[in-house]
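S.K.: predicted model and sequence below, questions to follow.
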Amino acid sequence: MKKLSARRRHPLAALVVLLLALAATGGLYAAFAPAGAAQADETSQSLKIEQGKKLYEVGCASCHGTGGQGSSNGPSLVGVGAAAVDFQVGTGRMPAATTEGPQVVAKKNIYTQDQIDQLAAYIASLGAGPSVPTKQDYDPAGGDIAKGGELFRTNCAQCHNFTGKGGALTKGKFAPTLEGVAPQHIYEAMQTGPQNMPSFPDTTLTQKNKQDIIAYLHAIDSPETTQPGGMDLGGLGPVTEGLFAWIFGLGALIAVAVWVAARTAKAKKS
């Protein structure tokens, strides 16, 4: 007992006890911690990438190359990220029906969301790029509509019109309408800059800025907001309103003037 008591008073006794406690804790964690869960996640992700590769080889490799390196018919996909895949495939733009024409248009989607996720996982594995945003990132309810309107008019209205109706560009290209577009796809478009559109990374427009813009578009995509006084004449701005005034307003004045002149001439004859 005296020997044991002496050992307890040794200067290194506390260190030895601490090391034994850490070793015991580590052993217990290794024995009971859900290590299988992390391994299962890795296995699931690997399987998703493998499935995505198979889908890619069937539907995408003919234009973008067998390893996503690109070809004369399609750009490289290395580093575009999962967000670009979710947008392009989710809106039906990819796979493209043809490589001809000024730009690829949206059409009916041919993939399920699970398949899109698999394709996105495979493309993301080729190189780092923007990830698919979460609902918290793009939920319109969390945005500032007034701030979003200001940002949209500054950065987007030149092409998409101030009400998001879209507009013509050069050489047959166009900025598509943003009416009815899912908030997630609008966010991804700002992240990745598809086709003619410039990209707006977080260094240019923050996550909150993007959410504000989506909130603005969500607000104006409502008849109660866009047509408070009646017909909006297409929402194309003062040009259409001025054209309407010239054609119909001035035309009506001319018709009235002709009618008055005819009535006056008839009155003088009688």
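M.R.: Nice, I can see it.

S.K.: C-alpha from now on. contacts and neighbour counts both.
M.R.: OK.

S.K.: how close does the residue positioned nearest the centre of the chain get to Leu20?
M.R.: Taking CA atoms, centre = their mean, the centroid of the chain lies closest to Glu188, which sits 2.0 Å from it. Distance, Glu188 to Leu20, by CA to CA, to the nearest Å: 52 Å.

S.K.: that older thread, the residue nearest to the centre of the chain: which element?
M.R.: helix 183-192 (DSSP states H and E).

S.K.: name the helices or strands packed onto that helix?
M.R.: If contacts are counted by 3 or more CA pairs under 8 Å, 6 or more residues apart in numbering; DSSP states H and E, helix 183-192 sits against helix 81-90, helix 135-138, helix 207-220.

S.K.: looking at those, which is buried most?
M.R.: Of the helices and strands packed on helix 183-192, the one with the most neighbours on average (mean count of other CA atoms under 10 Å) is helix 81-90, at a mean of 25.

S.K.: what sits up against it?
M.R.: Contacts with helix 81-90, where a contact means CA atoms under 8 Å, 6 or more residues apart in numbering, come from 94-95, 109, 111, 113, 116-117, 119-121, 123-124, 127-133, 185, 188-189, 191-192, 194.

S.K.: now it against helix 183-192, angle please.
M.R.: Going by axes from the mean of the first three to the mean of the last three CA atoms, to 10 degrees, helix 81-90 is angled at 130 degrees with respect to helix 183-192.

S.K.: what about helix 81-90, distance to the chain center?
M.R.: Computed by CA atoms, centre = their mean, to the nearest Å, the chain-centroid distance of helix 81-90 equals 8 Å.

S.K.: residues in contact with whichever helix or strand comes after that helix?
M.R.: Next in sequence after helix 81-90, counting helices and strands by DSSP H and E, comes helix 113-126. The contact list for helix 113-126 (CA under 8 Å, 6+ apart) reads 45, 48-53, 55-56, 68, 77-83, 85-86, 89-90.

S.K.: against that first model, consider the following:
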Amino acid sequence: MPREKKRRRSGRRSPLAAAALIGVGLLLTGGAYAGASAAMAASPNETATTTLTVEDGEKLFQANCATCHGLDLAGTENGPSLYGVGAMAVEFQVATGRMPLQMQGPQAPQKPPQFTEDQILAMSAYVQSVAPGPEIASGEVLDGQGDVSHGAELFRVNCAMCHNVAAAGGALTEGKYAPPLAGVEPRHLYAAMETGPQNMPVFNDLNLTPEDKRDIISALLWMEQNPSPGGFTLGSLGPVSEGLFIWIFGIGALVAFTVWITAKSN
């Protein structure tokens, strides 16, 4: 008699098996990638510890900035010319993350920088070598040891109308704004006054001397270290918020107290 062939049981795979397999694969590859990233972060960064040259800065500029500013730094339809801006403006814009520009808008927002300090200095040196301008500030003007009282007076006269008397920033027209100044490094405060980024006017040495700028920086650093010396910040909106607070709560409390006294006497 012919042998009966045993039929193999053709079991169907569960529809969840493929999803589980993909999930395991993603988990393994993701874990490997995270481990590799952590190892790279823990290892010494050669770029951060190596002093780059002007030629390195030129390559970085051509790869990241020339699309908008042109290979010859003369500018294009998408970006202004860099002739005369100098190393100071380049370092300010790139170190604060405003450049490279994330997207077109009323103004470039501040964000984490995309380059190391050495790369930023190399690009700044390259622009300075091609189109000279103000050098990066250093030394006494940034030490915060100036006349705080004089600096606060200069700040109120020249800066408070945009940045707020408490340096908390404020809104401008057409979606623009003056950023808050707390936490800004002294060299960037000096660069902002010297180069006039975004909507800020340029305060050259005829408007504000280097000693005046030093005093303003000293006042801003003092305000950062001594927040709200007069009491509640009330949003750091200045006299308007203070007057509104007194009008609503102060006068309101007096009216309520007067009504209470009248009711008691009756």
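M.R.: Nice, thanks for sending it over. Source: prediction; values computed, not measured.

S.K.: turn the helices and strands packed on helix 183-192 of structure 1 into TSV, including distance to Gly172 of structure 1.
M.R.: As requested, those are exported to TSV (distance: least, CA to CA, whole Å):
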stretch	distance to Gly172 of structure 1
helix 81-90	20
helix 135-138	31
helix 207-220	25
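
S.K.: and the aligned residue in structure 2 for Val80 of structure 1, how far from Ile136 of structure 2?
M.R.: The alignment partner of Val80 of structure 1 in structure 2, by TM-score structural alignment, is Val85. Relative to Ile136 of structure 2, Val85 of structure 2 is positioned 11 Å away (CA to CA).

S.K.: quick one: map the residue nearest to the centre of structure 1 onto structure 2.
M.R.: Counting by TM-score structural alignment, the partner of Glu188 of structure 1 is Ala191.

S.K.: its match: what's it in contact with?
M.R.: Applying CA under 8 Å, 6+ apart, the residues contacting Ala191 of structure 2 are Met88, Ala89, Phe92, Ile136, Ala137.

S.K.: run the last query once more with 7 Å
M.R.: Met88, Ala89, Phe92 (CA atoms under 7 Å, 6 or more residues apart in numbering).

S.K.: the second one and Phe257 of structure 2, how far apart?
M.R.: Remark: distance between Ala89 of structure 2 and Phe257 of structure 2 (CA to CA) = 58 Å.

S.K.: now the strands for the stretch 151-266 of structure 2?
M.R.: Counting by DSSP state E, counting those that start in this stretch, the stretch 151-266 of structure 2 has these strands, from start to end: 170-171, 177-178.

S.K.: now render those as CSV, adding distance to Arg214 of structure 2.
M.R.: Converted to CSV, the strands of the stretch 151-266 of structure 2 look like this (distance: least, CA to CA, whole Å):
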stretch, distance to Arg214 of structure 2
strand 170-171, 23
strand 177-178, 20
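
S.K.: apart from its chain neighbours, what residue comes closest to Thr116 of structure 2?
M.R.: Nearest in space to Thr116 of structure 2, with sequence neighbours left out and distances taken as CA to CA, 6 or more residues apart in numbering, is Ala48 at 6.0 Å.

S.K.: so what touches stretch 226-242 of structure 2?
M.R.: Outside stretch 226-242 of structure 2, the residues that reach it (CA under 7 Å, 6+ apart) are Asn164, Val165, Ala166, Ala168.

S.K.: so how far is it from its chain's centroid?
M.R.: That offset, for stretch 226-242 of structure 2, works out to 23 Å (CA atoms, centre = their mean).

S.K.: repeat for stretch 41-58 of structure 1
M.R.: The answer for stretch 41-58 of structure 1 is 23 Å, by CA atoms, centre = their mean.

S.K.: in it, which residues are buried?
M.R.: Neighbour-count burial for stretch 41-58 of structure 1, counted by 16 or more other CA atoms under 10 Å, picks out Ser46, Lys48, Ile49, Glu50, Gln51, Gly52, Lys53, Leu55, Tyr56.

S.K.: got it, and stretch 114-129 of structure 2?
M.R.: 115, 117-128.

S.K.: equivalent range in structure 1 for it?
M.R.: The alignment of stretch 114-129 of structure 2 onto structure 1 (TM-score structural alignment) covers residues 110-125.

S.K.: how far off centre is the matching stretch?
M.R.: 15 Å.

S.K.: and what of stretch 127-135 of structure 2?
M.R.: On CA atoms, centre = their mean, the centre of stretch 127-135 of structure 2 falls 23 Å from that of its chain.

S.K.: what distance separates the opening and closing residues of it?
M.R.: Stretch 127-135 of structure 2 has an end-to-end distance of 11 Å (CA to CA).
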